[in-house]
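Chemist: next come a sequence and a model predicted from it.
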Amino acid sequence: MDRIRDLASRKAAVIFTKSSCCMCHSIKSLFYELGASPAIHELDQDPSGREMEKALQRLSSNPSVPAVFIGGRYVGSSKDIISLHLDGSLKKMLIDAGAIWF
């Protein structure tokens, strides 16, 4: 969990994903469309990925990926991010964290 916290705090927006996950791809695309350039950590390409995935599973009852952190804080998985986007608060969170500027 320490490595996840460290990686999540290095950039305003951080997404832990798997390269074969379609929802991960969708969330990354959403962030890019909003103008954010998140740090992406592909767990299936990382030697410590399995351990990080287990730690991420303990954060929520949702699937472990995508796991999104904004401003160093865990925000949620795809369902949470889509809900935040639909109600307009995702963009504000990204602006407040310095991930996008307007």
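Modeler: Here it is on my side, so go on.
Chemist: CA only for contacts and neighbour counts going forward, please
Modeler: OK.
Chemist: if I look at D96, how far off is S64?
Modeler: Distance, D96 to S64, by CA to CA, to the nearest Å: 25 Å.
Chemist: so those two - more neighbours on which side?
Modeler: Under the criterion of other CA atoms under 10 Å, the comparison of D96 against S64 puts S64 first, with 22 against 14.
Chemist: this is the comparison structure:
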Amino acid sequence: MQREGRRDSWEEEIKENSSAVERVLKLVEEDAVVLFSKSGCCISVAAKALLSTLGAHPTVHQLDKEKEGEEMEGALLTMLAAPPAVPAVFIGGKLVGGMEQLMSCHITGSLLPLLKEAGALWF
């Protein structure tokens, strides 16, 4: 029951932030791996380092330096369904999630196939 209420809330928030959501979705379609971050976010640095170590070099959008960064952060919070909004990782245009989800994919062995499928790796 609570989950349905959260979904209704999520849909309402998406409608309110539709231009920011559209901007986020446009940005994630432009590159195979996209990382939304903020300057000085050590967890985002770790996410970028993990992806780079695997050979996938993400396009990084620092929300505190983007014109619509605050609105996009709100859209990402809604998409992730829980704070924090950064890092937010998209692979192949699909939301993977934050650092916890990224590490989970790495540990279970599903991250490399995702990166290969998205065309982010050359092997």
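Modeler: Cool, the structure landed. Here the structure is a predicted model, which is why all the values come from computation and not from measurement.
Chemist: need the contact partners of the host helix or strand of E13 of the second structure.
Modeler: Per DSSP states H and E, E13 of the second structure falls inside helix 2-16. Helix 2-16 of the second structure is contacted from outside by V21, A75, T78, M79, A81, using CA atoms under 8 Å, 6 or more residues apart in numbering.
Chemist: out of those residues, who has the most neighbours?
Modeler: Result: A75 is most packed of these (other CA under 10 Å), 26 neighbours.
Chemist: name the residues that touch stretch 20-27 of the second structure?
Modeler: With CA under 8 Å, 6+ apart, stretch 20-27 of the second structure has contacts from I14, V34, E68, E71, M72, A75, L76, G93.
Chemist: does the second one lie in a helix or a strand, and which?
Modeler: Spelled out, it's V34 of the second structure. Counting by DSSP H and E, V34 of the second structure is part of strand 33-37.
Chemist: wait, L114 of the second structure sits on I91?
Modeler: Yes: with contacts counted by CA atoms under 8 Å, L114 of the second structure reaches I91, the gap being 7.0 Å.
Chemist: hang on, the earlier thing: and the contacts of helix 2-16 of the second structure, which of them are in strands?
Modeler: Residues of the contacts of helix 2-16 of the second structure located in strands (DSSP state E): none.
Chemist: may I see those residues arranged in TSV, with distance to L102 of the second structure as well?
Modeler: Listed next are those as TSV, based on distance: CA to CA, whole Å:
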residue	distance to L102 of the second structure
V21	21
A75	19
T78	18
M79	15
A81	16
